[in-house]
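Peer 1: the amino acid sequence is not available; the structure is as follows:
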């Protein structure tokens, strides 16, 4: 089963190739995505990596969490699948 990994607190000059090389030390990396601002194109400071092996992904998370990359201590953890978010409240008025 694949594991999607969140990487936060990235420097603005980080590249997807650099992240891939960093995580490739622990196993195969399928996909790398640095999230960028839609209008300016500058990185937002976080990204995602997908690794096919859970054991390799766990090793990478344990080894890289808190490491300094370009002066920033990065945060590495399994990505939230998105299903745990709270539902927004309805803006419709209740009829009494």
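Peer 2: Perfect, thanks for sending it. Here the structure is a predicted model, which means the values were calculated and not measured.
Peer 1: only C-alpha atoms from now on, for both contacts and neighbour counts.
Peer 2: Noted.
Peer 1: and the strands in this protein?
Peer 2: Assigned by DSSP state E, the strands in the chain fall at 3-8, 31-36, 43-51, 68-69, 72-73, 75-78.
Peer 1: now for the fifth one, which elements pack on it?
Peer 2: Just to be clear, that refers to strand 72-73. The contact analysis (3 or more C-alpha pairs under 8 Å, 6 or more residues apart in numbering; DSSP states H and E) places strand 72-73 against no helix or strand.
Peer 1: please compare the first structure with the one that follows:
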């Protein structure tokens, strides 16, 4: 099960996040989102736990708790939407813009 963690301190590492969730069961992966340009934490991360019971227990236990001076928001991660392409999305007609010649 994928777990989303929000409101993380910028000093929290992947290892610290994994260590926080390890008492509830085995953690398959722990990843903090980093800014692409600065490499600094964006304040949220994701945990993957294979045992769904342990994951739900971790969510209940850690939601609204304090970690490194900030109150965490822990919840089941939303499903990722798959984009079908980088062009028009939807079922309506495509309007072509025609440039005028002066």
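Peer 2: Everything's here; your move. This structure is a prediction, so every number in the text was calculated from the model and none was measured.
Peer 1: about what we covered before: any chance of the strands of structure 1 in JSON lines with mean neighbour count as columns?
Peer 2: Output for the strands of structure 1, formatted as JSON lines (neighbours: other C-alpha atoms under 10 Å):
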{"stretch": "strand 3-8", "mean neighbour count": "20"}
{"stretch": "strand 31-36", "mean neighbour count": "17"}
{"stretch": "strand 43-51", "mean neighbour count": "20"}
{"stretch": "strand 68-69", "mean neighbour count": "14"}
{"stretch": "strand 72-73", "mean neighbour count": "14"}
{"stretch": "strand 75-78", "mean neighbour count": "19"}
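Peer 1: make TSV out of those strands and add distance to residue 62 of structure 1.
Peer 2: Shown next, in TSV, are those (distance: least, C-alpha to C-alpha, whole Å):
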stretch	distance to residue 62 of structure 1
strand 3-8	12
strand 31-36	18
strand 43-51	14
strand 68-69	14
strand 72-73	14
strand 75-78	8
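Peer 1: what range in structure 1 matches the lengthiest helix in structure 2?
Peer 2: Counting by DSSP state H, the longest helix found in structure 2 is helix 52-62. Alignment of helix 52-62 of structure 2 against structure 1: residues 54-64, by TM-score structural alignment.
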